[in-house]
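Student: only geometry, no sequence info:
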């Protein structure tokens, strides 16, 4: 029986939202036609590849591409934006958890490379008429500039933008809201409804709401204190229902967080680790579209995982190594990890981004398209990106601590470490 959401506390307040830990990027799958788009119709953004995973390939920066999708599809959605707190993902988790469902992920990828540029989390809540509305969180995974730009696009194009506000002094709150206030002042700003939802003391919110309105004509509402996720959802869904006007009966949300999402027909299993048919690294970074795999993805057998685990353990055993990850370049999926921090998902995603940048520079300079190696130093810390011999598209990302000589010594030692046989993995 799912735990009641009434007794789930909000996370501790923070003066600024910190970056969400990198999420494991879903494996790209090839779909046959337009009918394989999201099941609710062509007004949804992205292409569904799993029950809880959607991906969108883009040829421009993620914020511009997502805005174009919103303009083209005109979906109705709600955006949750944290201001001095980390509550939006907590609320999505409460909504999904009450029904035994999962928070979903929209992965924005670079066209032709498959490299994940951003991961946005959301849930889909059904309306009374059988359609659904997505609820996105702006606590997303991306670099700082992309994250800020995507947050403004999500808020600006939403039907209802919700600012979840933690306990902040007036000057800190004003500073955090200033980028939004500036964006509203710049035309166009399609969103006409903002909801300020305080999770703590709300003494100065009325003045902040007036500043946000300015001369824009936007309706800015301030709710009472939302001490629990159930309170927050009641205010959000109630506001949505009132905004629907005469059509409220058809487009209403269930205001009870325990009943807002339907229970899946069967419990969703944990996503299995998938072994995709790996492309040569030069092809994966060549700029051409991903080719269809020669065979369906299949779960990684325990002996295969053990082979990669043994290999990465031996690699992390080289002098000065503190952490290491073996990952699939095409899907950014970690195959094995050893050592301390950073975690495997972060090593895989950042390693793929670095290699993609190197491949782009090589193309611009007219260099060969061979799989690149990289050695990057930050004072006494070093990163080593090392293609695994005999396994095209598989890369070792190693973190070292020590002098510059540590890199040279580590490379010499890695040359003597034999990878798993190519036929065995």
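Tutor: In hand now; what should we look at? From a predicted model like this one, the values you see are computed outputs, not experimental measurements.
Student: When you work out contacts or count neighbours from here on, use the C-alpha atoms and nothing else.
Tutor: Noted.
Student: Pull the number of nearby residues for residue 117.
Tutor: Residues within reach of residue 117, counting by other C-alpha atoms under 10 Å, total 21.
Student: what helix or strand does it sit in?
Tutor: According to DSSP states H and E, residue 117 maps onto strand 116-126.
Student: Next, the contact list for the residue nearest to residue 400 when sequence neighbours are not counted, please.
Tutor: Nearest non-adjacent residue to residue 400, counting by C-alpha to C-alpha, 6 or more residues apart in numbering: residue 321, 4.3 Å away. Listed by C-alpha atoms under 8 Å, 6 or more residues apart in numbering, the contact partners of residue 321 are 398-401, 410.
Student: Return the closest of the residues you listed with respect to residue 303.
Tutor: Distance to residue 303 across the contacts of residue 321 (C-alpha to C-alpha) is lowest for residue 398, with 23.0 Å.
Student: which element is the closest residue to that closest one other than its chain neighbours on?
Tutor: Distance criterion C-alpha to C-alpha, 6+ apart; nearest residue to residue 398, sequence neighbours excluded, is residue 324 at 4.3 Å. For residue 324, the host element (DSSP H and E) is strand 321-328.
Student: Okay, the residue sitting nearest the centre point of the chain and residue 410: tell me how far apart.
Tutor: When C-alpha atoms, centre = their mean is applied to the chain, the residue found nearest the centroid is residue 119 (2.0 Å). Taking C-alpha to C-alpha, to the nearest Å as the measure, residue 119 and residue 410 are separated by 33 Å.
Student: Apart from its neighbours in sequence, what residue is nearest residue 382?
Tutor: residue 400 (5.0 Å).
Student: putting a second one here so we can go through both:
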């Protein structure tokens, strides 16, 4: 009889355990901020990727939390090895990705991060997959993300912090601006979750202050950070990047044959070079540059550490044509963009080198569009947008109080920074937004120096006309 009464109790207990387990599994699923969507490629045994392919080189990831947090969860789950290209006071990372894509015949793809349910797009991240010498893809991300300021900065920290190799393109910045630009990255590297094994800084200008600041960064964080020599051509960027990646792969692999590792191979380089030679030969019948080395004396350029190409399929040596100085058809790194307003560029450049100046932007007060920028972060879009909002509010207050509607000339002090807003001299309709480091800048001295720069700008326009 006892056993007969115990049996229903056991059945109830088993049913309760089953329900609890089912609910627990459902509960775990509801806590996941993102979801990995199965695809035919996954069934074929290919590596899982973030988000779901929706065509035209776009992947979508739906999230229930902030984009950076969701992206970090996916990286922690999948543990991919990738390269991240970041800008410090410049905007070359997306241009570099575009050049790499063109050189390797691989499209620039996008990861669209959307809010689950509403489908609102929160961020767009660009990346390129490059086939290595062993046939496996190596992914390159750019931290120049299409998102609001907070999300863009948070996603950049996740991308750089979770990458195997971080490439930082550094503009020519004075020591104080460089220290300010590196400060948030020092804090990020000290937080949990930072896994970047190697940070390589590539200066686009002379960068005299860069080695000392990187030394301070390395001592404070124990991150393997170093600087290359100044890079001025795409081939130099590719060579330094490839060498750093290959060194990391050698350190992380026990395979004695380096060509068996996932290195950045030479196939794409040679293919792009052959295409460049064919295009040049069709456009220019001249045989070679004056003084070029004979074809047999100069081997084709390759990424350091890559597998050698077969002799019978090697294209003609690069030095035999005028395209030998650019084996990859990437945009020139570090060169100034074509400008129709050289005096304004010189003015902003000189302004950014004043002691205490972190970032400076000239913008159109009507459209809110950035016209010129120099310095580090905040970038031109942020300075232009917020500068326009501040000027609109100040001008509105001035009109309401009957004080006129001229462009305000003002300074705003925060805890660690000063903001300067003023009309641009000799530029009707333009205004200037400057960020100063409060600890290094003397506000009165900077204003006096700016007045001298104003005079030099006006003299520059007189000389041009």
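Tutor: Arrived safely. Everything numeric here is computed off the predicted structure, so don't read it as measured data.
Student: I would like the range of the second structure that aligns with the strand holding residue 324 of the first structure, please.
Tutor: Counting by TM-score structural alignment, strand 321-328 of the first structure falls onto no part of the second structure.
Student: re the thing from before, most surrounded residue in the contacts of residue 321 of the first structure?
Tutor: residue 398 (27 neighbours).
Student: so which strand or helix has that one?
Tutor: Secondary structure (DSSP H and E) places residue 398 of the first structure in strand 394-401.
Student: corresponding residues in the second structure for that strand?
Tutor: Using TM-score structural alignment, strand 394-401 of the first structure finds no match anywhere in the second structure.
Student: Kindly report the same for stretch 119-126 of the first structure.
Tutor: Mapping stretch 119-126 of the first structure onto the second structure (TM-score structural alignment) gives residues 124-131.
Student: Am I right that residue 107 of the second structure sits in a strand?
Tutor: No - secondary structure of residue 107 of the second structure (DSSP: H, G, I helix; E, B strand; the rest coil): coil, not part of a strand.
Student: hmm, back to that, and the next helix or strand past the strand holding residue 398 of the first structure?
Tutor: Past strand 394-401 of the first structure, the next helix or strand by DSSP H and E is helix 405-415.
Student: May I see the buried residues of the helix or strand harbouring residue 270 of the second structure?
Tutor: Residue 270 of the second structure is part of helix 267-283, with elements assigned from DSSP H and E. Residues of helix 267-283 of the second structure classed as buried: 267-274, 276-277, 281 (neighbour count, 16 or more other C-alpha atoms under 10 Å).
Student: what helices or strands is that helix leaning on?
Tutor: Packing partners of helix 267-283 of the second structure (3 or more C-alpha pairs under 8 Å, 6 or more residues apart in numbering; DSSP states H and E): helix 93-103.
Student: what's the matching range in the first structure for the helix or strand just after the helix it packs on?
Tutor: Following helix 93-103 of the second structure in sequence order, the next helix or strand is strand 109-115 (DSSP H and E). Aligned using TM-score structural alignment, strand 109-115 of the second structure spans residues 104-110 in the first structure.
Student: which other residues reach the matching stretch?
Tutor: Contacts of stretch 104-110 of the first structure (C-alpha under 8 Å, 6+ apart): 25-26, 46, 52-60, 62, 115-123.
Student: mean deviation of that stretch from the second structure?
Tutor: The superposed stretch 104-110 of the first structure is, by mean C-alpha distance after the TM-score superposition for the first structure, a mean 0.8 Å from where its aligned residues fall in the second structure.
Student: in that stretch, what counts as buried?
Tutor: By 16+ other C-alpha under 10 Å, the buried positions in stretch 104-110 of the first structure come out as 104-110.
Student: check which helix or strand covers the counterpart of residue 61 of the second structure in the first structure.
Tutor: Correspondence of residue 61 of the second structure to the first structure, assessed by TM-score structural alignment: residue 56. Residue 56 of the first structure is located in strand 53-58, with elements delineated by DSSP H and E.
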